[in-house]
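A.B. asks: everything below, folded, please.
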Amino acid sequence: MRVFLASIPLEGAKVVVVGAGEPALAKLRLFLNSPAALAWFTPDGAPAVLEMPQSAPRPIARLPEAADLNGARLVFIALHDVTLARRIAEAARDAGAQANIVDQPGFSDFHTPALIDRDEVVVAVATGGNAPILARDLRSRIEAVLPQGAASVARLAGELRGAVKDAIPDFLARRRFWERAFRSPAADLAAEGRMAEARREMVRLLNAAASPREEAAKGVVHIIGAGPGDPELLTLKALRALQDADVIIHDKLVSVEVLDRARRDAKRIYVGKARGDHSVPQDQIEQLMIAEARAGHRVVRLKGGDPFVFGRGGEELEAVRAAGIKAIVVPGITAALACAASTGLPLTHRDHAQAVTFVTGQPKPGGQGADWARLAAPNHTLAVYMGAGQAEQIAADLIAAGRDGATPVAVVENGSRPDQRAFKGRLDDLPALVARMELTGPALLFIGETAALAVADDERPRIEVAA
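C.D. replies: So this is what the prediction gives:
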């Protein structure tokens, strides 16, 4: 996070605007309907009467003096003379105010975000002063989906906040009450302006939640596929569960970018596994999920890719259900689909492959490995998970079973992520190809005719930037 958007109360706050051009008027309009005390200085003369915002304070046709800045919270300066603007900003800082010089982000204490004003609810989009037009466009998209009645819902919550805290002292129980309330008919009634009905419904929900006869909160476990790492490949259902979670138990393959989409105050427990290094044994992971759910928490078990494709999601689902706990499975985009899509490799193709098989190159210790003889047929794509360490044996077994050594192969590391790498070769050169790549991230092997259609790193078009 490069910038922090603080929420500044405007009750009783003094805001000073210096300037008379459109940039100054834009700052002035931000505060016309707020409870802030506005002071407006126009040293270059006031704007024309027709340009004057309604309800604007009387412009003061001079530069602000030190006394004018005393007690100010925010000072906006929009003058053509940058040297003069910086001098006023220093005077504002000396008076204890935060100063903003329009179009001078490097000399400003804060930047003005693009705002969506719904009175009690304010949404801000900031780009650190680097791309205000981008912030404005993003604001427009958010504004299109933000209900007009959101302020009424927030106002009602503010009225009842103290009563709710007294009736439900437990923090988690109180949070669940508000989540139920904001998704209930009470919120819909408030959004429609039917405040008396909304208040009655909210009080009814509060009485029910505070009743000693209410059952203890029951936990639930969501077993969620986090996809290959690109947060935009999360499903909407997965995103909602992440933002509602009390506890997130996640694997090594879950990217930081995906975790950043989760609710910030959720407890996060890392149980990552690497080859030969299981930081937390599987049975302990399952008991951890069960214990957190029995404590009444909403648990998200977050797994890279899809939980049911070589992710041991089936084992975890069985354990949770056997403990009598509700479990919900949310699928994710598995690595084979993401790697194939990001390299342009079709898993099936009418001319080249009539079947695709997902296979693991690393079976359970002591368990039965893949039947490579049955997987060696032509016109058949193999997507091999966890196979890089066994590339030499896999290639030898397939060739021994009749697969042509010239069969195309592709190796994709960190598929769909910014550091993705993809290389192509032949089946009889697969071990050497994997060795040359010096893999450090998760990689998938593709074996079959369609692998020739992937776009490898050395085949991507180069973009040259003129000096």
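
A.B. asks: C-alpha only now, for contacts and for neighbours.
C.D. replies: Fine.

A.B. asks: in a strand, V384, correct?
C.D. replies: Yes - the assignment for V384 (DSSP: H, G, I helix; E, B strand; the rest coil) places it in a strand.

A.B. asks: contacting residues around it?
C.D. replies: F358, V359, T360, G361, L444, L445, F446, I447 (CA atoms under 8 Å, 6 or more residues apart in numbering).

A.B. asks: then A167?
C.D. replies: Residues L206, A210 are the ones in contact with A167 under the rule CA under 8 Å, 6+ apart.

A.B. asks: from A210, how far off is it?
C.D. replies: From A167 across to A210, the span is 6 Å (CA to CA, to the nearest Å).

A.B. asks: same check on A443?
C.D. replies: Counting by CA to CA - A443 and A210 are separated by 52 Å.

A.B. asks: please apply the same query to F308.
C.D. replies: 40 Å.

A.B. asks: which of these two has more neighbours?
C.D. replies: F308 (20 against 17; other CA atoms under 10 Å).

A.B. asks: next, the second sequence, to be compared with the first:
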Amino acid sequence: MKYFPIFVDAQHIHCLLVGAGEVAARKCELLLKTPAKITIVSPWVSDTVQRLADASEQITLINRKFEDDDINDKQMIFVATDDEVVNKHIHDIAHARKLLVNVVDNTPLCKFITPSIVDRSPIIIAMSSGGVAPVLLRYIRQKLESVIPANIKLLGNFSEKFRNKVKEGLSSVTDRRYFWEEVLDGDIGESVLQGNNDLAAAKLDKALIAYKNGDKPAGQVYLVGAGPGDPDLLTFRALRLMQKADVVVYDRLVSPEILELVRRDAEKIYVGKAKSNHTIPQEEINELLAKEALAGNRVVRLKGGDPFIFGRGGEEIETLIDHGVDFQVVPGITAATGAASYAGIPLTHRDHAQSVTFTTGHLRDNTINLNWPALVQQNHTLVFYMGLTGLRIICDKLVENGMPSTMPIALVQGATRNNQKVVTGTLATIADNPDTLALKPPTLIIVGTVVELHATLNWFTGKVSQ
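C.D. replies: Alright, predicted model coming up:
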């Protein structure tokens, strides 16, 4: 390890920044995130540095060339000029005085280097490649930024607030470590991340008492929208909860690729439903969620699309409330928006549709009980979920209630996945299209003139048939 990683207390540091161009501005912006005192010396000042100096009392701006005495009373020096002779000179005199000096983009002249930072103060992650692979470091930072919640700083503040209380309640270092792992990784941590500190504090008090008594804390249910199929469309929060679940209850619409992202040692319970084949009745699914949570498990109810759009999430929540089980809901990209986007069919468009309706095409007793006259509107898009089996009825009813038989219609199977297939036609022709007969659920139906845009706006590499 060539460079020793260290975090320096900046409250009593006076930094010298030589140079005032855009490179210096980036260093100045970083320093301004600390309470450090900053002196900038340069004969020329960029607009960015001038704006920073005007806005901050931390900065003293000196408009002249560097003088050797400028390093007096400084503890840290950044050099960001385009004059190599000046840079080398400042390095040499600073090194002779045993001062920390960094010549930007010149690693041999650096007695310290600034790391790549993920800033969630008070939580700070600093990384370094020793100056040999800055692009790789930037890539790693981007990955970390995508998986670390933006408001994880709330967990840091919460931990600081209750640190002494937990220390007083649990004398063992090991006990405290296990307890904090449960807190930060469980529903208390989730409450903090949602900004509900009062609820989190109350839960921590209960958990601390339970932990001292050897009782397992109560579990919680997270209704998580898994989106239409492409794992890249998961929300950060959905992925985080999936990776810390004890039990995952999932349905048929959750793709194998998404299921692969679930915590490896989690118990996975399949409760999928197919046409005329309900593996587990909905009422039993509701009770199952409550039972697992009451046993102290973190339960993720993983649903294709969004839990509140034809996902029966409301019914499941009602049962959880009846049993006194805590829950949270994580929205997902619903099948309609996923299918439309990946098929190049905007659901609304200024020249085609100013409104959109999501409805079910589910057959019951060989019919579909909908307010058909209300669905037939001008400049409107219709999206039918679960309508493939009743496709002919849907087309006939729309035409019967005044929609032109030439109205464009699209069927999207396996939306957002590599096996996505799109079949287009009109209300009069789609049901008899041979390609339609080969489609299988889940297939979404989109009706409206916006379907005409598919031919030019389709960008995804799925299969297309017209």
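
A.B. asks: just give me the match in structure 2 for M195 of structure 1.
C.D. replies: Under the alignment by TM-score structural alignment, M195 of structure 1 pairs with no residue in structure 2.

A.B. asks: correct me, but M195 of structure 1 touches P185?
C.D. replies: No - between M195 of structure 1 and P185 there is no contact, the gap being 11.7 Å when judged by CA atoms under 8 Å.

A.B. asks: go ahead and flag the most central residue of structure 2.
C.D. replies: Closest to where the C-alpha atoms of structure 2 average out (CA atoms, centre = their mean) is F236, at 2.5 Å.

A.B. asks: surely that residue touches V147?
C.D. replies: Yes - assessed by CA under 8 Å, F236 of structure 2 is found in contact with V147 at 6.3 Å.

A.B. asks: going along the chain, name the helices of the stretch 251-400 of structure 2.
C.D. replies: Ranges of helices within the stretch 251-400 of structure 2 are 256-259, 282-294, 313-322, 335-342, 372-375, 391-400, based on DSSP state H, counting those that start in this stretch.

A.B. asks: which of those helices sits closest to L61 of structure 2?
C.D. replies: helix 335-342 (51.4 Å; CA to CA).

A.B. asks: what is that closest one packed up against?
C.D. replies: Where contact means 3 or more CA pairs under 8 Å, 6 or more residues apart in numbering; DSSP states H and E, helix 335-342 of structure 2 is packed against strand 443-447.

A.B. asks: compared with structure 1, how much does the host helix or strand of V422 of structure 2 deviate?
C.D. replies: V422 of structure 2 belongs to strand 421-426 when elements are defined using DSSP states H and E. Averaged over the aligned pairs, strand 421-426 of structure 2 sits 1.2 Å from structure 1 after superposition, using mean CA distance after the TM-score superposition for structure 1.

A.B. asks: so what touches that strand?
C.D. replies: Residues contacting strand 421-426 of structure 2 (CA under 8 Å, 6+ apart): 343, 405-415, 430, 435-436, 451, 462-466.

A.B. asks: can you select the buried ones among the residues you listed for me in PyMOL?
C.D. replies: Those of the contacts of strand 421-426 of structure 2 that count as buried under 16 or more other CA atoms under 10 Å are selected in PyMOL with:
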select buried, resi 343+407+408+409+410+411+412+413+414+415+430+435+436+451+462+464
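
A.B. asks: now, which of the contacts of strand 421-426 of structure 2 lie within strands?
C.D. replies: P408, I409, A410, L411, V412, Q413, K463, V464, S465 (DSSP state E).

A.B. asks: if I look at the residue lying closest to the last one once chain neighbours are set aside, how far off is R264 of structure 2?
C.D. replies: Okay, so that is S465 of structure 2. The spatial neighbour of S465 of structure 2 that comes closest, neighbours along the chain excluded (CA to CA, 6 or more residues apart in numbering), is V423 at 4.7 Å. Going from V423 of structure 2 to R264 of structure 2 by CA to CA gives 37 Å.

A.B. asks: neighbour count for those two, which is higher?
C.D. replies: Taking other CA under 10 Å, V423 of structure 2 and R264 do not tie; V423 has more neighbours (21 against 14).

A.B. asks: quick check: the aligned residue in structure 1 for the more buried one vs L375 of structure 1, distance?
C.D. replies: In structure 1, the residue paired with V423 of structure 2 is F423, using TM-score structural alignment. As judged by CA to CA, F423 of structure 1 and L375 of structure 1 stand 22 Å apart.
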